[in-house]
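Visitor: could you look at this predicted model? Sequence included:
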Amino acid sequence: MKPAILVLTSTYPRWANDPDPGFVHELCRRLAPDYEVHVLAPHCRGAQRRETMDAVHVHRFRYFLTSGQQLAYDGGMLTKLQLRPWLALLLPLFFCAQLFSAWRLSRRYRVALVHAHWVIPQGLVAWLLGLLRPAPLVVTSHGADVYGLRGGLASYLKGRVYTAASAVTVVSRAMAEAVGAQVAADKLQVAPMGVDLQQRFVASAPLAGREGLVFVGRLVEKKGVDVLLRAYAHLARQRALPGLSIVGDGPLRPELEGMARDLGLAQSVTFAGAVPNAQLPQLLNRHAIAVVPSVVAASGDQEGLGLVTVEAMGCGCAVIASDLPAIRDVVRDGRNGLLFAPADAGALAVAIERLIDDDALRCELARQGGEGARRDFDWSGAARRYRELFATLL
């Protein structure tokens, strides 16, 4: 009989072709051959309360009336709370409902290990659950919980979770440095999520002859799409440019669409909206250059790693990205991509023009990027790291 593990998360596919990030499910389904995997995620309108996805047992907890369950999904909890502070009134209900549901599942399935994605709130729930039903606890931070949640109370709560955890994983070396003062060295591992670089995110179109720039991601402050629009507008005033596709949705979309119109880019910039994950490889293969213009948000939030960079590399795009600490785990300037100073539209414009004018360099960076991504970030290695970690704790 396979040992049961309980995965706590606030982001999980709600239905087939959900455009929200699916990396938690991708890890779970790769662990399912070795473990009986139960996922506890928030419910929302249109999602089933219980279902089995790729041999993963998914349970969704209600925390309010269906129409009012607006804390999770479609941009993430932290972004939603910043834009709509009144949603904080739902936090006690969310927390208690998740804890109660986790306790019931832990009893019912005799859970042998708990894996909490994000230190707050899931890690906090898992810590309290461990007081009721002790089990090894693995906590994984993806970035927003480390960078975006600051202050005395948040630091105290995160410290309690780190102390209770059997192991803490982060998705980049930069994050390991950020939490190193609070987490014992023998508990801390860098273990990024992966990308399917063998079958899905592969270069199916020739590198030479591609045109067009693409951004993929949520339209929130830390993604820096405004920087990209300013850089593109600067170049458009001087020369002909290939089109730019903005792929994704989020609370800043109306503002960014208005900015594009004001800059005279309505005919050359396309806002494609959210695209199902299954369609992303085809979309990326239609473009020559992927731009990752991330910035540090006013709240302090920033990229934990940025898997879209890896996905773009796998599909043969040359990558231009902000020189942020976590992104350096993926992009090495001049070797497998180009880096520019965060929030510097002028520097981004120079990098874009360089790749537009030098097709040989673009193709070489794309080739090196694809090789490095397959070596370092394929799901085969990512899942193996978590499988081995769980085995040491059981």
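Guide: Great, that's in hand.
Visitor: going by C-alpha atoms from here, please, whenever you check contacts or count neighbours.
Guide: Noted.
Visitor: ok, Trp15 touching Arg50?
Guide: No. Using CA atoms under 8 Å, Trp15 is not in contact with Arg50; the gap is 11.4 Å.
Visitor: take a look at this one as well, against the first:
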Amino acid sequence: MKVLVIVTAFPRSERDVISPWLWITLRELSRHGVDIEVLSAAFKGLGDTEMWGLKVRRWRYGPPFLEILSYDVAIPEQLKRNPLYYAVVPLFLSGGFLKALSLAKSQSYDLLHVNWPIPLSLLSLPFGDTPKIMTFHHSGLTLAEKFPFLRKIYRGILEGADAVTVNSGFTRRKLLRIFPGLRRVETIPWPPGWETESLPEVEPEEKRILFVGRLVEVKGVEYLLRAHKLLRKKFPDVKLAVVGDGPLRPRLEKLTDELGLRDSVVFTGWKTGEDIVSEYLRASLVVVPSIVDEKGLTESLGVVAIEAMAFGRPVVASDVGGLPDVVTPDAGILVPQKDPEALASAIEKILSDRKLARELSEGARRRFREHFSKEAVAARYHKLYQEVVGEKA
């Protein structure tokens, strides 16, 4: 089976950090015997190449200095930062369409797999009746919400897709509110963005809580700090590591001082590689206290919760967005958002009960292996590929 995967951006080298969950999944699919090719936008003149055994074809859309639209930040964020890039969008799409037209004439594919269908489903048109799967990421629905005319442009293309996939039930519900006529929508998450085969099984430190993420309103760190204040009454030696950075860091550090928590809370900034692995290994549990912010934004899936489960760490998370799809009773505890008392109670329950902590740890590893590992995700996509191609045969 030969599959063309269409994406807005793909790693520029094997050392690049963008979209690691994507290439990890595609490489695993190739191990299932799927012949994968990738069609992606160029970056500053970068041409076709091969990485991880995958042939990568890139479309050019202007002088090299313009070819940054879909790299380093998502396209909606790029447009927000610099509205002048709206003028580049037609070049971006026309360059992609011409490359797709060329491939449709010179190559034969059994299946197209289009990521970020708004706007990239347009690139599927030159391939005619070739079976098509469209994969929505939550951020990709932002444009459809912001610009209603896009719904009219893309509705027919999307309704003609043989299948649509999303990363969570939350994203699925949002998608079907915007495009209610889609005929087959399946929920398939993505794996963590790093290899998990050789993760060591290490006993955690006692009473060490971990948060990982951007320090922005939607992450709900304020409520975790207030919960930590309550926990100190029962566990004077409890520690909290806040791994990440963002615009709210000064305010959150000030709140930490006001709550008298400076001796038990550490703000580490961002960590990667072995450093972030070490943080997960040291943690007794991981907290994802996300909220629905004033703009209605929240977690579409909960990648940090999935990463925690890969290490066998129990998770305490808010019952919002896609987190209920990830954190089930065998792997952690869900609590109402913006509720420090509920957060503190759930954390206390795990820290106070070694048997429960061990059961949740084992359940987290099992759930990760069965639902969120690269093997599990690739197997589900492989099955969908076979079904879609078989239905069109």
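Guide: Cool, got the structure. Small disclaimer: the values here were computed from a predicted structure and weren't measured.
Visitor: roughly how far does the spatially most central residue of structure 2 sit from Gly193 of structure 2?
Guide: Most central in structure 2 under CA atoms, centre = their mean is Val303, positioned 5.8 Å from the mean C-alpha point. From Val303 of structure 2 across to Gly193 of structure 2, the span is 9 Å (CA to CA, to the nearest Å).
Visitor: again with Asp35 of structure 2
Guide: Distance, Asp35 of structure 2 to Gly193 of structure 2, by CA to CA: 22 Å.
Visitor: likewise Trp270 of structure 2?
Guide: 15 Å.
Visitor: higher neighbour count, the two?
Guide: Higher neighbour count among Trp270 of structure 2 and Gly193: Gly193, with 18 against 15, using other CA atoms under 10 Å.
Visitor: strands of the stretch 51-200 of structure 1, residue ranges please.
Guide: With DSSP state E, counting those that start in this stretch as the criterion, the stretch 51-200 of structure 1 has strands at 56-61, 113-117, 137-141, 167-170, 188-190.
Visitor: how about JSON lines for the ones you listed, with distance to Leu40 of structure 1 and mean neighbour count added?
Guide: What follows is the strands of the stretch 51-200 of structure 1, written out as JSON lines (distance: least, CA to CA, whole Å; neighbours: other CA atoms under 10 Å):
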{"stretch": "strand 56-61", "distance to Leu40 of structure 1": "5", "mean neighbour count": "20"}
{"stretch": "strand 113-117", "distance to Leu40 of structure 1": "10", "mean neighbour count": "25"}
{"stretch": "strand 137-141", "distance to Leu40 of structure 1": "15", "mean neighbour count": "26"}
{"stretch": "strand 167-170", "distance to Leu40 of structure 1": "19", "mean neighbour count": "25"}
{"stretch": "strand 188-190", "distance to Leu40 of structure 1": "24", "mean neighbour count": "18"}
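Visitor: dump those to a markdown table, plus distance to Pro293 of structure 1.
Guide: Formatted as a markdown table, the strands of the stretch 51-200 of structure 1 follow (distance: least, CA to CA, whole Å):
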| stretch | distance to Pro293 of structure 1 |
| --- | --- |
| strand 56-61 | 34 |
| strand 113-117 | 25 |
| strand 137-141 | 22 |
| strand 167-170 | 22 |
| strand 188-190 | 24 |
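Visitor: of those, which is nearest Ala382 of structure 1?
Guide: Of all those, strand 188-190 sits nearest to Ala382 of structure 1, with 10.3 Å by CA to CA.
Visitor: so that closest one corresponds to what in structure 2?
Guide: Alignment note (TM-score structural alignment): strand 188-190 of structure 1 is matched to residues 185-187 of structure 2.
Visitor: and the matching stretch, how far from structure 1 on average?
Guide: Comparison of stretch 185-187 of structure 2 with structure 1 after fitting gives an average deviation of 1.9 Å (mean CA distance after the TM-score superposition for structure 1).
Visitor: which secondary structure element is home to the counterpart of Phe211 of structure 2 in structure 1?
Guide: Aligned counterpart of Phe211 of structure 2 in structure 1: Phe215 (TM-score structural alignment). Using DSSP states H and E, Phe215 of structure 1 maps to strand 213-216.
Visitor: mean shift of that strand relative to structure 2?
Guide: Average distance, strand 213-216 of structure 1 versus aligned residues of structure 2 after superposition (mean CA distance after the TM-score superposition for structure 1): 2.9 Å.
Visitor: off-centre distance for the very next helix or strand once past that strand?
Guide: Proceeding N to C from strand 213-216 of structure 1, the next assigned helix or strand is helix 225-236, under DSSP H and E. Helix 225-236 of structure 1 sits 24 Å away from the centroid of its parent chain (CA atoms, centre = their mean, to the nearest Å).
Visitor: show me what helix 225-236 of structure 1 is packed up against.
Guide: Using 3 or more CA pairs under 8 Å, 6 or more residues apart in numbering; DSSP states H and E, the elements in contact with helix 225-236 of structure 1 are helix 253-262, helix 345-357.
Visitor: let's see it at 10 Å
Guide: When contacts are defined as 3 or more CA pairs under 10 Å, 6 or more residues apart in numbering; DSSP states H and E, helix 225-236 of structure 1 sits against strand 213-216, strand 244-247, helix 253-262, strand 269-273, strand 289-292, helix 345-357.
Visitor: report the inter-axis angle for the fourth one versus helix 225-236.
Guide: So the one you mean is strand 269-273 of structure 1. 150 degrees (axes from the mean of the first three to the mean of the last three CA atoms, to 10 degrees).
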